[in-house]
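Chemist: Fold the following, please.
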Amino acid sequence: MNAGIEALWMRGGTSKGLFLRAADVPADPAARNLLLARLLGSPDPYKAQIDGLGGATSSTSKVVLLARSARADADIDYLFGQVSVDTGHIDWSGNCGNLSAAVGPAAFHLGLVPVPAGDHATVRIWQMNIGKHIVARVPLAQRQVQEQGAFMLDGVAFPAAPIELTFLDPAPDEEGGIGGLFPTGRLIDQLEPTVGAPIEATLITAGNPTVIVRAADLGLGGDELQPRINGDADLLARLEAIRAAGSVAMGLADSLDAATHSRPATPKIAFIAPPARYVSAASKAIEATEIDLLARILSMGKLHHAFTGTGSVALAAASAVPGTIASEIAGQRSHLRIGHTSGVLDVGAKAEQRADGWTVTEATMTRSARRLMQGRVFA
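Modeler: Take a look at the predicted model:
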């Protein structure tokens, strides 16, 4: 008889995902992946995930495995998987910055760490996908996670309590080659995608590997909403070709085919433009004075409904370094206001120039999270 697995269904930032204890799933990667994909309802040729918990979008087809950490410098080990809706392939290559906000609360809800006294808990997270530390400041009330609050996050309809995230040393350790803030050793590269003309891009690894291009070089304004981008098959093909070329240039994939089929979740690709007035997906007018740049980011081949958390870390890191496409448009700054599809996102990044190149010591943002369901999930 199928007894099910204890699970949480949680919102973190502008994403939702299935949270499980790592000890409750098979240790064998192939068996684990089949189970996790099945729980979300994938593979699904109908691309609907009707027979599972997934929401049939990149923002809602995610899994998280948590364990109490054996590391002296961490409380929780956190592994993230991006599940392809149609194929069921799970990409474990990167982190989800949005769901990072839910890791601390989930660790308490699943009994992996005790809830301390006080009005906040500092949870030290070891992000296993990228081998980096995240520190979450989780609000508490009467030794329970405090979810209710007045913090509004654009892309989320209801207010909640704020969770402060600090991504420590989010870039890899080596400048040049595979690793470093700029894996190619250059601030701007020229890519030659298989679709369309060559294009300049900043290739950066902070939060997640990200390809940043100018919206103008794509014939776009940077203020587009999902229907405009996701309804243009030719544009999506060009963006994927650019992303794949960037993946190979960064040393993340050994071929364009591998970049598209084996590593679809990272790098992300974002296109940016100077600040301008626009209307968000919620029909809210965003003034040019409220933002430092316009930005749109794709996830799993489609325009994200808001902006990825790790993408905002990458964009903030790029804007903190002179000579990148981001700092060219927004100006060099340590605090960035991103005008995205659903509104505005604030993120900070501290960059330093050292003898071996630029590095980012930390990136910060405020998100929120909420437990939507806790119980048993069945395959």
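
Chemist: all contacts plus neighbour counts: C-alpha atoms, from now on.
Modeler: Will do.

Chemist: so who does the closest residue to E240 other than its chain neighbours touch?
Modeler: Of all residues not flanking E240 in the chain, G301 sits nearest, at 6.7 Å (Cα to Cα, 6 or more residues apart in numbering). Residues near G301 by Cα atoms under 8 Å, 6 or more residues apart in numbering: L236, E240, P264.

Chemist: need the residues you listed in JSON lines with neighbour count and secondary structure, can you?
Modeler: JSON lines is the format used below for the contacts of G301 (neighbours: other Cα atoms under 10 Å; DSSP: H, G, I helix; E, B strand; the rest coil):
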{"residue": "L236", "neighbour count": "17", "secondary structure": "helix"}
{"residue": "E240", "neighbour count": "25", "secondary structure": "helix"}
{"residue": "P264", "neighbour count": "24", "secondary structure": "coil"}
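
Chemist: To compare against the first, here's the next sequence to fold:
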Amino acid sequence: MAHPAQIKVPAAYIRGGTSKGVFFRLQDLPEAAQAPGPARDALLLRVIGSPDPYGKHTDGMGGATSSTSKTVILSTSTRPDHDVDYLFGQVSIDKAFVDWSGNCGNLSSAVGPFAISGGLVDASRIPQDGVATVRIWQANIGKTIIAHVPITNGAVQETGDFELDGVTFPAAEVQLEFMDPAAEEDGAGGAMFPTGKLIDELQVPGVGTLKATMINAGIPTIFINAQDVGYTGTELQDDINSDPKALAMFETIRAHGAVRMGLIANIDEAAQRQHTPKVAFVAKPAAYVSSSGKQIAADSIDLLVRALSMGKLHHAMMGTAAVAIGTAAAIPGTLVNLAAGGGERKAVCFGHPSGTLRVGAQASQQDGEWVVTKAIMSRSARVLMEGWVRVPADAF
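Modeler: All right, here's what the predicted structure looks like:
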């Protein structure tokens, strides 16, 4: 019996921040996958190795975690004052599903470098030595990201001494500016606080009524107090991920928060929107030992934050959630701001399972409404492998 041969698709496997993903240029995808739809989703699922009932991604490029089951498609931008269009697909591990509802802030740090190396940025915008400014259109959420990419001898510099907790080795620093991060095009009605309140009462069956800050900034996020769900904020991955009841509780909170935020019409739709919103719990500073054994002193951080992604506690912090943290921290009266001590803040350093991260945001009130013009943080990126990824020709 004849079987179709595998095809080769040009791609790169890249670490961006604390995530990894398979990067494609739109023009390199098979013609059937160059447009959104079932063929594209089927191709990306096969590339990653999903759905995998074994939860290992043995037969694909995925790493069987939310941080490593990611895909990116880039193309030269047709939008004014932008260099590249960036589309992010979060691939489900155990379901035949690609979630296009949000951005990946970590992989955003690799977009500029890949776009430059892939010839998607006009050569006149790339210095021989210095920093290239790449203007990125984040197509999932309709937002602009500015990436500052170090350049040496006309090429992207990937090595350096910038250390990022959650990443094993140092690399070159890539500074990111998330412009106007309060989401407007993600179906949440355009409000930074879709419920109209900085702190809301969220009724969750089987859990109770929780104080919650629900914000659209970077990515839709539901913040709750750690102590309200029986935690301290110093938890590491296994403390949550080894507890099925805890994971089920957080998913219930996420589903009901998504309804309140206007992201879905009813909780049954939450299963088809796994990437957004995120759920995070916050607490005041406390000392703890990170997953790498690093001692984190209470006086070295402003607050503690733990966040879940795709149903599991994240090993560090999602970049987009960090934007939400920085934004919420800059607005007096949110749960994030109160956990950090309250008052006006331009930046916070928060503790996560792998260590600490600093993020800043510029917030102001205009006509009685809070407006955030940009959030700023640093990440790093490194190409791990490049060439072609192979998939069976009948896979999509």
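
Chemist: Identify, from the contacts of G301 of the first structure, the entry nearest to V135 of the first structure.
Modeler: Of all the contacts of G301 of the first structure, P264 has the smallest distance to V135 of the first structure: 27.1 Å, by Cα to Cα.

Chemist: Which parts of the stretch 51-200 of the first structure are strands?
Modeler: Taking DSSP state E, counting those that start in this stretch, the strands of the stretch 51-200 of the first structure run over residues 62-68, 76-83, 90-91, 120-127, 132-141, 144-145, 163-168, 189-191, 199-206.

Chemist: Return the set of buried residues in the fourth one.
Modeler: Going back to what we said before, that points to strand 120-127 of the first structure. Going by neighbour count (16 or more other Cα atoms under 10 Å), the buried part of strand 120-127 of the first structure is H120, A121, V123, R124, I125, W126, Q127.

Chemist: Go ahead and name everything in contact with that strand.
Modeler: 69, 73-79, 95, 103-104, 115, 132-140.

Chemist: Just the buried residues of those residues.
Modeler: Of the contacts of strand 120-127 of the first structure, these count as buried by 16+ other Cα under 10 Å: 69, 74-79, 95, 103-104, 115, 132-140.

Chemist: quick one: the residue nearest to E240 of the first structure from P264 of the first structure, how far?
Modeler: Look at G301 of the first structure and P264 of the first structure: by Cα to Cα, to the nearest Å, they are 8 Å apart.

Chemist: Please apply the same query to Y78 of the first structure.
Modeler: 20 Å.

Chemist: same deal with L153 of the first structure?
Modeler: L153 of the first structure sits 27 Å away from P264 of the first structure, going by Cα to Cα.

Chemist: and H352 of the second structure, what pairs with it in the first structure?
Modeler: Matched by TM-score structural alignment, H352 of the second structure corresponds to H340 in the first structure.

Chemist: what's near enough to touch that match?
Modeler: Per Cα under 8 Å, 6+ apart, neighbours of H340 of the first structure: D223, S280, L294, A295, R296, A306, F307.

Chemist: Excluding sequence neighbours, find me the nearest residue to the residue mapped onto M261 of the second structure from the first structure.
Modeler: Aligned counterpart of M261 of the second structure in the first structure: M250 (TM-score structural alignment). If the residues on either side of it in the chain are set aside, M250 of the first structure comes closest to P183, at 5.4 Å by Cα to Cα, 6+ apart.

Chemist: Give the equivalent position in the second structure for that neighbour.
Modeler: Using TM-score structural alignment, the partner of P183 of the first structure in the second structure is P194.

Chemist: can you pull the contacts of its match?
Modeler: With Cα under 8 Å, 6+ apart, P194 of the second structure has these contacts: A188, M214, I215, N216, R260, M261, G262.

Chemist: which two in the residues you listed are spaced the farthest apart?
Modeler: Longest span within the contacts of P194 of the second structure, Cα to Cα: N216 and R260, 12.3 Å.

Chemist: Between those two, tell me which one has more neighbours.
Modeler: Neighbours around N216 of the second structure and R260, counted as other Cα atoms under 10 Å, are more numerous at N216. The numbers are 27 against 20.
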